[in-house]
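> Below: sequence and its predicted model.
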Amino acid sequence: MRYSNYINGQWKEPASTNYSANINPHNGEILGEFPLSSREDAREAAAAAKAAFPAWKKLSFQQRAAYLQKAAAILKSRTEEVGRDLTLEEGKTLAEGIGETMRAISILEYYAGEARQPLGDVIPSANAQTFLYTTRVPVGPVGLITPWNFPIAIPVWKMAPALIYGNTVVIKPADSTPKSVYHVVNALHEAGIPAGVVNCVFGRGSIVGAEWVENPDIKAISFTGSNSVGCQIQERATARGKKVQLEMGGKNPLIVLADADVNKAVEIAIKGAFSSTGQKCTATSRVIVEARIYDEFRDMLIERTKALKVGNPLEKETFMGPCVSKAQRDTVWSMIEAGKKEANLLCGGNLLQDEETAQGYYIQPAIFDSVSRDARIAREEIFGPVIALFKVNSYEEAVELANDTEFGLSAAICTNNFTLVQRFVEDIESGIVHVNSETAGAEPQVPFGGCKNSSSGSREQGKTAIEFYTQVKTVYLDPM
């Protein structure tokens, strides 16, 4: 089946005649074909968003919220179908695919609820006759460039706040997972959202995304993806006066102190590192263990990792599916090969070529120890199921090692020492902190984002999303 772009309220064939196959990473099956759109398509979408903006921003918050609620109800009625399609195109397990779909529904419902929240402040004026207050106004048409690893949740956590605060949207989904965004846009279409308010253009970021970064009709860009692309977008977009929001890489540490429950800590490490095939910006990448329990932790981690079921993500007993694409699998494989030269491979790290997995992009979860802090696997984001193990002698050494990275997205600690928990919250250089839980995971009602090279601009999700999608207007109101 061939799919079309969604521009100005209609599913429309692209100006280009080129299409890209949507591939099932489990077996190479073609799931459909999506447009490789041109700059002409991207410009048309931007123009539609610009034309729809004045009427959309004049609607009340409750009127805009009604469309989000209807779209959420439509997706809820199709949770199993959408979750299965997500699994088929991305490779995460069916439970994860359905769970992510439910998360997207929750995000739509959350931002529909924001329609009844306060918008500004009343501030005492030096002049007794002046009524002084602030309100917020939408930025305008915004461009959203979204990744493949959370192909429905991340697009929705960008679209929902953008829409509720009165902006119109153009969105470019990731090339390898387009159908998940198709489902979201189709739900909004069926909900009756006015023409031009939401526009979706499939294709390459170097073409579609580049057009929106340069196009004067687009007033802000929100991007989730690699640091190299994000920095290019920031440089080009800010030079044109646009607001920019970037969510990029992570090299997330899990610290396990000697007083921790080793059994629980191992489960936390495995879930954080290997769920979704490690393809999360918040995935656990470095596990830093206090020396007194290091051997016990390492041996248990190896034993349980070897027992994980890697295979068809649609099967209930599967823990880990394939990488999203051959290119991603090969990238992870190359990092594992580099790791073999600079550290000790304890288990895994092989390509899977049995009867079930031979046609897919499978790789075994890998664990390394004797890792130098200067090793590539210790410093670079791998975005795959790889753990680098480190042994330390104290809390202070653990935190110093955890902070020795250019990234600062998420971090976790396992301990029963509440005094050290309080210190950890202060000491760790990350935007998200977990205590006795995995580094991955984020609820929609709280801010999401990191520090250092992990993020740039205001936080996503929660009430803080308003900072990016609106501008403050200060009003001095005096009587005649």
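Perfect, thanks for sending it.

> C-alpha from now on. contacts and neighbour counts both.
Will do.

> Any idea how far apart the tips of stretch 165-176 sit?
The first and final residues of stretch 165-176 sit 30 Å from each other (C-alpha to C-alpha, to the nearest Å).

> Please enumerate residues in contact with stretch 319-329?
With contacts defined as C-alpha atoms under 8 Å, 6 or more residues apart in numbering, stretch 319-329 is touched by 23, 25-26, 89-93, 148-149, 176, 274-277, 279, 308-313, 360-363, 384.

> Narrow those residues to those in helices?
89, 90, 274 (DSSP state H).

> Any of the contacts of stretch 319-329 buried? List them.
23, 25-26, 89-93, 148-149, 176, 274-277, 279, 308, 310-313, 360-363, 384 (16 or more other C-alpha atoms under 10 Å).

> which ones among the residues you listed are found in strands?
Members of those lying in strands (criterion: DSSP state E): residue 23.

> Point to the residue nearest the middle of this structure.
residue 154 (4.8 Å; C-alpha atoms, centre = their mean).

> excluding its backbone neighbours, what's nearest it?
residue 146 (6.7 Å; C-alpha to C-alpha, 6 or more residues apart in numbering).

> burial count for that neighbour?
27 (other C-alpha atoms under 10 Å).

> One more: residue 124?
11.

> Can you name the residues that contact it?
So residue 124 contacts 131, 132 (C-alpha under 8 Å, 6+ apart).

> Comparison target below:
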Amino acid sequence: MDRILNYIDGAFVPPLAGQYLDNHEPRTGAVYGQLPDSTAADVDRAVAAAKAAFPAWQALKRQERAQYLYKIADAIEKKLDLFAKAESRDQGKPIHLARSMDIPRAVENFRFFAGAILHQQEKAFQTSPEVLNYTRREPMGVAGLISPWNLPLYLLTWKIAPALAAGNTAVAKPSELTPATAFLLAEVLDEVGLPKGVCNLVFGLGEKAGDALVAHPDVPLISFTGGTETAAVIGRRAAPLYKKISFELGGKNPALIFADCDLDAALATTVRSSFLNQGEICLCTSRLFVEESLLPKFTELFVERVRQLKVGDPESQDSFMGPLVSAEHQDKVAGFVQRARTQGHRVLCGGERVTPQKSLEKGYYFAPTVISTDDASPEIMQQEVFGPVVTITPFRDYADAVCKANSTRYGLAATIWTRNLERAHHAAADIKAGQIWVNTWMLRDLRVPFGGMKDSGIGREGGDYSLEFYTEEKNICLQLGRNQL
């Protein structure tokens, strides 16, 4: 049985209390490994190591820090298949998806921020011939980084890379559901010779290890990706200590599909945006609003395509969806669908657990589900399911579409399907979401700020925004003699 260890101060160490958690494989439901059930004592040890490493790491030239990040990227890329198999086994996504999306994007995170820190510019303003004002960015110290289970390596590295590039050291707490790729990353950090204590990984539960990291007085900044309710708890813990925080939280992302859209493109992309990675992506589309005149045709064609999606063994090349991440999450998704049925909403397809083959009967598989409802207010339209469940609802006109799209507490992302450029621009402005796509989905540029509005988050990630989050800005006013200018 595989046993994962914490990575603290450049060494692989067991949890101080000697306790471990079982790690289940979503594919079969079987226990295949263990990870540390770390406590505050383990977090204290990791923070102390990161704090001790900070002065020397901060003092390195940007080019020197960048070179470490480039080495990490190269090492992950060389082990792409190993990482992809580990992520598939841990999280349930098809191996081909991990190989083509998750792991390459993790590699790109390190390369992008290695380059970004070299080209970051500071602001300077000459107030008068004798006075110069300029802004200096300085790293803050130990960054506390808490990442989720759905894109475990990609989102973890999206935190680690800018933190290290900016000159901070880090203590990361990966999700206890998907520790394998984080452990492989620790091996890479060790392999490339990253200085001891610069990046530490502590595994365990959020209520133990995560809480200790958030509350630690020597951790001045917290970056968290996960559920909105958990973020509220973190915020209450961090606020009295005046920590800098960034939250990338849940979404209930709408797609507005107007009658003049490119129907083939809208269908193909919306099937993908609704069910990729079992719907376990914060950016997945979960609410489809379709113009009334197009609704019957769109619904028929959409449901037909969804029924053709293969839910199967994540090791198979032709599986579009694998299992959900855990038995508990499968029960959660099933509960949402059952309550929707009870409330009178129509399940057009899916809505049930499935068994792809006899050997996988204990895995956590769920059929892609489409629910029809005319009402934008019920639970299935308001709460984040975070699974392969999408609703279809008609809208009368532009105002009705925007009103329904904005009718939740969330504001992470939205997609607009129309050939009318003027309408697209107006809708992009009127929809309250941090990321808007027009006639596409999931095209990302790391230079563009990313994050949610309303209850979908605080702060932005991407490019200078990420680097700014991990630094403290200091404005300096300098009085000079004219002959010195």
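That came in fine, so what should we check first? For clarity, every value in this text was computed on a predicted model and none was experimentally measured.

> coming back round to it: what do we get in structure 2 for the residue nearest to the centre of structure 1?
Correspondence of residue 154 of structure 1 to structure 2, assessed by TM-score structural alignment: residue 155.

> Going toward the C-terminus from the longest helix along structure 2, what's the next helix or strand?
In structure 2, with assignment by DSSP H, the single longest helix is helix 40-59. Using DSSP states H and E, the helix or strand that directly follows helix 40-59 of structure 2 along the chain is helix 62-78.

> That next one against structure 1, how far on average?
Compared with structure 1 after fitting, helix 62-78 of structure 2 has a mean deviation of 0.5 Å; criterion: mean C-alpha distance after the TM-score superposition for structure 1.

> And that helix, what's buried?
For helix 62-78 of structure 2, a neighbour-count test (16+ other C-alpha under 10 Å) marks 62, 65-66, 68-77 as buried.

> quick one: that helix to helix 40-59, angle?
120 degrees (axes from the mean of the first three to the mean of the last three C-alpha atoms, to 10 degrees).

> Now residue 241 of structure 2: closest residue in space that isn't a chain neighbour?
Going by C-alpha to C-alpha, 6+ apart, residue 241 of structure 2 has residue 217 as its nearest residue, at 7.2 Å.

> Can you tell me the SS state at the residue nearest to the centre of structure 1?
helix (DSSP: H, G, I helix; E, B strand; the rest coil).

> now the one 4 residues further on
Of the three states, residue 158 of structure 1 takes helix under three-state DSSP.

> pretty sure it contacts residue 144?
Yes: in this structure, residue 158 of structure 1 is within contact of residue 144 by C-alpha atoms under 8 Å, at 7.1 Å.

> Need the overlap of contacts for the two.
residue 222.

> Name the helix or strand for residue 317 of structure 2, please.
Judged by DSSP H and E, residue 317 of structure 2 forms part of no helix or strand.

> Would you mind measuring from it to residue 153 of structure 2?
21 Å.

> between these two, which one's more packed in?
Neighbours per residue, other C-alpha under 10 Å: of residue 317 of structure 2 and residue 153, the larger number sits with residue 153, 29 against 12.

> now that one: how far from residue 84 of structure 2?
Taken as C-alpha to C-alpha, the span from residue 153 of structure 2 to residue 84 of structure 2 is 10 Å.

> Residues in contact with both of those two, list them for me.
102, 103.

> what about residue 435 of structure 2, how many neighbours?
Other residues close to residue 435 of structure 2 by other C-alpha under 10 Å number 22.

> And it, what's its match in structure 1?
Using TM-score structural alignment, residue 435 of structure 2 pairs with residue 432 in structure 1.

> so what's its match closest to, chain neighbours aside?
Residue 432 of structure 1 sits nearest to residue 410 (C-alpha to C-alpha, 6+ apart), 4.5 Å away.

> Alignment lookup: that neighbour to structure 2.
Using TM-score structural alignment, residue 410 of structure 1 pairs with residue 413 in structure 2.

> For that match, which residues are in contact?
Per C-alpha under 8 Å, 6+ apart, neighbours of residue 413 of structure 2: 251, 252, 253, 254, 283, 433, 434, 435, 436, 437, 452.

> let's go with 10 Å and repeat that
250-255, 282-285, 431-437, 441-442, 450-453, 456 (C-alpha atoms under 10 Å, 6 or more residues apart in numbering).

> Out of the residues you listed, which end up buried?
250-255, 282-285, 431-437, 441, 450-453, 456.

> about what we covered before: gap between the residue nearest to residue 432 of structure 1 and residue 428 of structure 1?
9 Å.

> shared neighbours of the two, which are they?
residue 253.

> so residue 471 of structure 1 touches residue 166, yeah?
No: assessed by C-alpha atoms under 10 Å, residue 471 of structure 1 is found out of contact with residue 166, at 11.2 Å.

> and stretch 464-476 of structure 1, which residues are buried?
Residues of stretch 464-476 of structure 1 classed as buried: 464, 465, 466, 468, 469, 470 (neighbour count, 16+ other C-alpha under 10 Å).
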